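# pasting the structure only:
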């Protein structure tokens, strides 16, 4: 004997009923079948709604019932039954809905819907669907019989969620089998009857339970649950795209997963078949050839430590604490007794070893009655100050790792906590049984999607890590960066295991957002049509989307953008900044951002602040981490100024050379930042801070070579003044030329003091042969005393700067 249960989606239409009957017919090749049927998909909810609407005195229940009746009549007609069975089906449906109308009329008259009446109302869903299936299946298998579950399953009179009398049920089932020894059965799920013959129900999902009870009573060879997914999944596929079916799993693991939200299986279902050792197979009605999931006593051992990740939402933590609890027996008993009296189910329990507190998780709907019950139970202790009043913490959820093999694999908990911590998912409570089949964590409900994806990536998708970028400033450098990302996406995935997606691109006028990843081949056109979004709104969007491994990439020089970093770091969003404003701001702000990055385990990287794509800051960091001490630094840190003075020879105006530098993308958007020395001062300030110095911008001595008039007005006025002061620039060049020197704008740091200014560099000096737009930094340290450590290379240009930002993104992604 085999028991096959078909869920609501599997019988939601005539077409689906036909598919389910075809599956059952194939199963007959291996012996007789018992077919357990749910109501047509959505029917139970509609019947509940009709009853509640009637109880409110609203006649709209009539429309609900009429629509349901019409749906059932259409399903009967679409099954293309012969005339006599069709007439029979029509009569059954019509009579059933006449009774439903009478029931709801009575409810409307009384304006009261009892649990007993509601059970009676809900029962019609399964009664009608199972008889439709029987009429269709009877054509294929004439010996099949319809069996009323109310005559097979005996329960108590606890309406809404009745408890089964297993011994009485087994006797009734075996008696029915004796009466029909060679017949297959079609049975309505979910419904039963008490000792008085009154209709009861087994709770939502009870059709699975019906099937398990019948399988156990019959000693079936197997129980098959036919649904709309191909088995139990490693995670909820609505939350995790990469979720995949679990081929074979133990009863214990299935129990854990079903308890924590694996909707494909109703938790009590497993108990009757687990007790008898009956295999349970979860299959897909719409893909019957898929293997599905086989639940068995001892599945084959695998190397996988975790079988699945599950979650349950709408949780409240209740924390009972107080010094009066320490060392006093009986508090736990009284807490659970108080909750039990109110029939409140405890989902999770954890207690500190100090005995100072007990924490339990309950369904959110039970929060108020639980709080009242516990506060009443401990009223004397609360009044005496020995215990604090119960403190509910709402808006939580449980995410659980499940697997038999976890007990044999050290480091699972560490991997779990590390993955969540790196993504800013705070754990409010932890529970783990001694069997180590389940590690449950309580987190904020809004973090569930991110947490499950992070954990699924860590335990099931070791091949890649998804990284989500939010890019601000797709201008010259930002545009080059997007191009580099587009070209390197496949390489990053193949060689580094990074699936890098640009989720948002924003400028001062538009913000393009696509959570599945912006098309990097067509982003300019899409951005031009995107709506505007303020920096504040963009920050809130990044936080609200709460995507795993999020990185904010700031490719601007905007102070307002830098002001957003703290809010993002506090949410464990990594920040990669081409923008120098933050790192060169007041020292307290710089230190705070560094501290936030460390506290919330989020990268704050800004390598391109000094040297564009050169590894200047990373080299300095390596020196400091290794215990070296920086004594002096001497550097040319402006690719712009180096380009300008390398190309200015008096043959053409100084202003023309500066315009060329700007046109070729070497300058800041406002070239005065470069030529005034401000940009170089920011860079040496950042290097001094990275070397451990507490220093402010006002401490940097800036020796400007520009006449004061050049710094007044707008950018065009600046160029006008450059042209007007050509004689001044020619004099600087001639003075250097006279001694064989070259002009370089040099940044210096020594023993806590820093300065920047134009210098005549004589032949033979380390800076003399610096060409084009190159930068160079000379680190004089305790280890590099006689000969400095030199970092040299192109220090300006959109392409090299973009490559530096790219490198920081990869560093942040791999942490």
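Looks like it arrived, so ask away. Only a predicted model underlies this, so the values are computations on that prediction, with no experimental measurement involved.
# could you use CA atoms for every contact and neighbour count after this?
OK.
# helix or strand for the residue nearest in space to the middle of the chain, which one?
Geometric centre of the chain, nearest residue: residue 450, 1.4 Å, by C-alpha atoms, centre = their mean. Using DSSP states H and E, residue 450 sits in helix 448-460.
# state the next helix or strand along the chain beyond that helix.
Heading C-terminal from helix 448-460 (DSSP H and E), you reach strand 465-472.
# off-centre distance for stretch 304-313?
Mean-position distance between stretch 304-313 and its chain equals 14 Å (C-alpha atoms, centre = their mean, to the nearest Å).
# for it, measure first residue to last.
26 Å (C-alpha to C-alpha, to the nearest Å).
# go on, stretch 210-227?
15 Å.
# would you mind measuring from residue 435 to residue 346?
Distance from residue 435 to residue 346, by C-alpha to C-alpha: 19 Å.
# who's more crowded, these two?
residue 346 (14 against 9; other C-alpha atoms under 10 Å).
# does that one really touch residue 364, like I thought?
No. If you go by C-alpha atoms under 8 Å, residue 346 and residue 364 don't touch, sitting 11.1 Å apart.
# next SSE after the longest strand seen in the chain?
Scanning the chain for the longest strand, with DSSP state E as the assignment, gives strand 308-321. Once the chain leaves strand 308-321, the next helix or strand it forms, by DSSP H and E, is helix 331-341.
# in addition, the following structure is provided for comparison:
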């Protein structure tokens, strides 16, 4: 009888998880321990330290800027630093032998190609978005190549997979939609299948020449997207995102000492938390996996024995486990349990505490800092229907994103994304003043209380605002999402941590919400 195929797990490791020889050796142990019961596919970011500016991708972007500076050869110095650092990693992580020698040759060759590419860009004095993509792709190629060699040197049948030629079809960069991502999913499935069932593919996060540039179309989180599309393409049992945190907490534990680790969370809640300040996983990346009913587990590379937090699709049922018992998550959603994997009471926080499984409560609270509030008050008593249209068209012209909005007939208040550029804001303000009086309030923060069960909780908004008042936190504006799983308000940034702790301890942990 043929041996049943092992379930597939896609593991994505961030830059700090593979940022040194020591870290790579520890990740190799994680991968090998998972091979006992799963087929593992590994996707890697470029190597990085705890300081983002010292990461390989940041250095490559800096080198790209230096290429265009007259008489500057600093880009060569940066490439030399990158090459030396990666060769040192090979020396300290990969045992002597054919795998190590081949990896050293490949790293030197890749860096040599990068120097030649940059020198050509210097001659023509131009770096296109696609050229910049090619430059930053070096980081993922180097880390994946080294890690594949490391596994090979430890007796694991691993293969380095470079995705730089993945895209073979033509797409209109102005019309990128789900069709493009479906195409990538199919191509990735073919590539992974070609590696062989008993091999560990070590895949670059870089997807190749994405129409319109990978940074513009997807952004720097493209490695997560690559892992997500692979998980969909191979019908993985689970997508694992390995980071520096234990999972998703009820609040930032650095600001709220009583914060608890969530055993599981819904995709809608995870998306809200990501948008309003918590670094979970990009909503679009998450959507690709969730629509295929694949759970996403957030785990800590530094504490691999922890269960992490699982983002579970609506109606998900574990494959080939029809006998699975249902359990109630901290958010109150009833989900199937696969062994001990998703059992909330088995997921403690640093104090050895766990969330109860039988309580309805908000799931988490988060803060988004450095917010700017714009108040526009019409200069007419009777406002035409075009008042709001003019305001939002002006903001759209300058690429200014509005996070929250509150309106009346003659007044609109908006909380702007912290990423707004000052120069664009100033130009937008000139245009906005044509339609009314404009006030700008800086140093604000958005506090968001999130929970799928909140739509069924009478009085939670009142409790939230009563708690803020009790702690002398003034509210500038209030907004509740149409989905009713998010209540947000804008407060002074200097009061943000006080507000976060108060809301967390009284609205999430408090007895009133039990």
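Sure thing, it's come through. Because the structure is a prediction, the values reported are computed rather than measured.
# before we move on, the earlier item: the residue nearest to the centre of structure 1 pairs with which position in structure 2?
Structural alignment (TM-score structural alignment) places residue 450 of structure 1 against residue 498 in structure 2.
# show me what contacts that match?
Residues near residue 498 of structure 2 by C-alpha atoms under 8 Å, 6 or more residues apart in numbering: residue 471.
# distance of it relative to residue 448 of structure 2?
Residue 498 of structure 2 sits 14 Å away from residue 448 of structure 2, taking C-alpha to C-alpha as the criterion.
# same thing with residue 477 of structure 2?
Residue 477 of structure 2 is 12 Å from residue 448 of structure 2, by C-alpha to C-alpha.
# repeat for residue 94 of structure 2
Relative to residue 448 of structure 2, and taking C-alpha to C-alpha, residue 94 of structure 2 is found at 46 Å.
# residue 8 of structure 2 too?
From residue 8 of structure 2 to residue 448 of structure 2 the distance is 36 Å (C-alpha to C-alpha).
# looking at structure 2, name the residue matched to residue 149 of structure 1.
In structure 2, residue 149 of structure 1 lands on residue 163 (TM-score structural alignment).
# show the contacting residues for that match.
So residue 163 of structure 2 contacts 203, 204, 205, 206, 207, 208 (C-alpha under 8 Å, 6+ apart).
# for it, which three-state class applies?
coil (DSSP: H, G, I helix; E, B strand; the rest coil).
# now swap in residue 253 of structure 2 and tell me
The three-state assignment at residue 253 of structure 2 reads coil, by three-state DSSP.
# wait, it sits on residue 259?
Yes. Using C-alpha under 8 Å, residue 253 of structure 2 makes contact with residue 259 at a distance of 5.2 Å.
# between those two, which is the more surrounded one?
Taking other C-alpha under 10 Å, residue 253 of structure 2 and residue 259 do not tie; residue 259 has more neighbours (25 against 16).
# please identify the helix or strand for the aligned partner of that one in structure 1.
The alignment partner of residue 259 of structure 2 in structure 1, by TM-score structural alignment, is residue 243. Counting by DSSP H and E, there is no helix or strand that carries residue 243 of structure 1.
# quick check: next helix or strand after the biggest helix by length in structure 2?
Counting residues, the longest helix found in structure 2 (DSSP state H) is helix 98-124. Using DSSP H and E, the helix or strand that directly follows helix 98-124 of structure 2 along the chain is helix 129-153.
# quick one: that next one to structure 1 mean distance?
When structure 1 is overlaid, helix 129-153 of structure 2 sits 1.7 Å from its aligned residues on average, using mean C-alpha distance after the TM-score superposition for structure 1.
# just the buried positions in that helix, please.
129-153 (16 or more other C-alpha atoms under 10 Å).
# tell me the angle of it relative to helix 98-124?
170 degrees (axes from the mean of the first three to the mean of the last three C-alpha atoms, to 10 degrees).
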